[in-house]
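# predicted coordinates and the sequence they were generated for:
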Amino acid sequence: MNKMCSNEIKSVLLKTLIRFNDFCEKNDIKYSLAYGTALGAIRHKGFIPWDDDIDVLMMRSEYNKFEAAWGNYIKSHNDHYKLWPELDEENYFIVYVAKFFDTDTTLYEYFSKGKVIEYGIFIDIFVLDHIPVEKSEQKKLFLDVRFYWKWIQHFQRHFKKWNKFVRKYNLSLPSLDMMVNKLMERKDRYNRELTPLVSMIQDYQKKKDINLSIFKYEWFHDYILTDFEGYKFPIIKAYDEMLKNSYGDYMQLPPKDQQVGHNIDAYWR
């Protein structure tokens, strides 16, 4: 395999976003550029110079539409793009994000403790769920979700044969599927209520300040198009509030020591 340079990675990322956007438009699915991608669009009209990934946000209802539409499409089409769904055994190690990636490339992402994950150059799809307004109820929900995710990862890593056995005979025993179902039952309560706040609930364990992952539901009612690398992509109309929530004075560049990308290597297949 031939190793890719930064510009080649960004070129593939842009093509992947274009493919993702075309599919969403065709299937009437709403999403917004998010995090560093949204910041790059507003501040740089494209990639942040040192960034090397694409982030998008979807409400749970829109993500469910996307996952179902892509699943139906891929049954009858050959495509070099692949979706790792958020709640899929192949993707449980990620714990809080779906990935849409180009299988004509190979990407190695290096994590702490020597962990290395292999996929293709990808878009991260962050899924938003409704959460309670009361802080005490929020904390309880976040802790419950973290509890179930730890069990999901435990069953996924260490009980593969057991999971297959329980699934085969449809047994009501602790297993991977049971924990996934309990997780979604816990989250869907607030999705049914359509509370005024939304969050990437599983991201709780990764953030020192959970408020950075909490947004107003009303922000995701209206979308506009923004420039990104010469193309137009959707972003929530309330992008200023979203970016201030995550970055503060987002038009100011961070210190040089923070201008770094992810720990990755990418190759052409």
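Here it is on my side, so go on. Residues are numbered from 1 along each chain as shown.
# make it CA atoms for all contacts and neighbour counts henceforth
Will do.
# gap between stretch 186-199 and the chain center?
For stretch 186-199, the distance between its averaged C-alpha position and the chain's averaged C-alpha position is 18 Å (CA atoms, centre = their mean, to the nearest Å).
# contact partners of that stretch?
Residues external to stretch 186-199 that are found in contact with it (CA atoms under 8 Å, 6 or more residues apart in numbering): 128-133, 141, 144-145, 213-218.
# below is an additional structure, to be compared with the one above:
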Amino acid sequence: REKYNPDGSRLRCLQLGMLEILKYIDKVCSENNISYWLSSGTCLGAVRHGGFIPWDDDVDIEMLRPDYEKLLRVLSHTEGDYCLQTNSNDPYFIYDFGKLRNPKIAFDESLPLAKYYTHKGVFVDIFKLEESNSEKLHYICGRLRTLEFHILNWSASRCKFLVKPAMMLHKWNDVLFSLIRLLDRIGNKDRLRHTLGVTFTKARSYKDIFPLRRVRFENVDLPIPNSYDNYLSKMYGDYNKIVIGPSHLIVSDNCD
């Protein structure tokens, strides 16, 4: 890690800020009997690096939809250093998942729409999984969400007054997705996917995830899928192969 992301670099300081949010989420979930696990690149980092992938700049966790809804209820009534961001409490946040942010640690989000967010700061992404039968339906919904995403960001880059009319597409998509979700659950057999609208469409399996196990992540033990090899292999193939490219070059400026 020191080669790509030395102590004191801006990225490392952001990672440590995310780690504190992650510890807080783990504490809240433990106290409220909520199951969650490190997902995607964060799970990969835990298994392959014992912590963050050195050049990673985000944290992803997953949970089943009922646990997600319970966690949001708990976090919405919790006071402290962190703030919950969802498409319900932040009108310009259009994603179909939540973020828990620390507003005291700045995080540069280059998307034009982000400048209108109510909540800002370094964050952890919180994804919900639900039963799903059709990857095609998820692909279509993901493309619709991507289209509105580009339209909204184009509007935000021109004039804020253009954003509100563009938000109508987002609202119509929400109604459409609610209807599609009913179809998507028909005939499901052990398949879980991110909620409709998230562009990642690959299925997860109950039997790969549960029961959860804990592994070391930086300086704390956190939950990951029990059959993490199956989970990661389905997502990344040979996940132990490390490829370093230009996108992984880190500017090691100081935290300040």
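Right, received. Where do you want to start? From a predicted model like this one, the values you see are computed outputs, not experimental measurements.
# quick revisit: out of the contacts of stretch 186-199 of the first structure, grab the one that's most surrounded.
Across the contacts of stretch 186-199 of the first structure, neighbour numbers were computed from other CA atoms under 10 Å; residue 131 holds the maximum, 29 neighbours.
# contacts only, for that one.
138, 141, 187, 190, 191, 195, 196, 197, 198, 199.
# re earlier: what is the nearest of the contacts of stretch 186-199 of the first structure to residue 109 of the first structure?
residue 213 (23.1 Å; CA to CA).
# what's the distance between the closest one and residue 104 of the first structure?
When distance is defined by CA to CA, to the nearest Å, residue 213 of the first structure is 32 Å away from residue 104 of the first structure.
# same question for residue 125 of the first structure.
20 Å.
# neighbour count winner among the two?
Counted by other CA under 10 Å, residue 125 of the first structure and residue 104 do not tie: residue 125 has more neighbours, with 25 against 13.
# wasn't the more buried one part of a strand?
Yes. The assignment for residue 125 of the first structure (DSSP: H, G, I helix; E, B strand; the rest coil) places it in a strand.
# show me what it lines up with in the second structure.
With the correspondence set by TM-score structural alignment, residue 125 of the first structure lines up against residue 126 in the second structure.
# list the contacts for its match?
For residue 126 of the second structure, the contacting residues are 60, 61, 62, 63, 68, 97, 98, 99, 100, taking CA under 8 Å, 6+ apart as the criterion.
# switch to 7 Å and redo it
Contact criterion CA atoms under 7 Å, 6 or more residues apart in numbering gives 60, 61, 62, 97, 98, 99 as the residues in contact with residue 126 of the second structure.
# select from those every entry located in helices.
When these are checked against helices (DSSP state H), there are no matches.
# let me know the closest of those residues to residue 249 of the second structure.
residue 60 (21.4 Å).
# can you tell me how far the closest one sits from residue 105 of the second structure?
Noted for residue 60 of the second structure: a distance of 18 Å to residue 105 of the second structure, by CA to CA.
# show me which of these two is the more surrounded one.
Comparing residue 60 of the second structure with residue 105 by other CA under 10 Å, the one with more neighbours is residue 60, at 18 against 15.
# the first structure: which residue goes with the more buried one?
The alignment partner of residue 60 of the second structure in the first structure, by TM-score structural alignment, is residue 55.
# which of the contacts of stretch 186-199 of the first structure fall within strands?
Among these, the members falling in strands are 128, 129, 130, 131, 214, 215, 216 (criterion: DSSP state E).
# the helices in the stretch 1-150 of the first structure, which residues?
For the stretch 1-150 of the first structure, the helices identified by DSSP state H, counting those that start in this stretch occupy 6-26, 35-44, 60-76, 135-158, in order along the chain.
# out of these, which is closest to residue 115 of the first structure?
helix 135-158 (13.8 Å).
# what angle separates the helix or strand just after that closest one from helix 135-158?
Helices and strands here follow DSSP states H and E; after helix 135-158 of the first structure, the next one along the chain is helix 160-168. An angle of 110 degrees separates the directions of helix 160-168 of the first structure and helix 135-158 when computed by axes from the mean of the first three to the mean of the last three CA atoms, to 10 degrees.
# counterpart of residue 254 of the first structure over in the second structure?
Using TM-score structural alignment, residue 254 of the first structure lines up with residue 243 in the second structure.
# residue 261 of the first structure against residue 53, yeah?
No. Contact status for residue 261 of the first structure versus residue 53: not in contact, 8.3 Å apart, counting by CA atoms under 7 Å.
# more neighbours, the two?
For residue 261 of the first structure against residue 53, the residue with the higher neighbour count under other CA under 10 Å is residue 53, and the figures read 19 against 12.
# residue 96 of the first structure versus the more buried one, what's the distance?
Separation of residue 53 of the first structure from residue 96 of the first structure (CA to CA) stands at 16 Å.
# quick one, what contacts residue 183 of the first structure?
Applying CA under 7 Å, 6+ apart, one finds that residue 183 of the first structure lies in contact with 145, 148.
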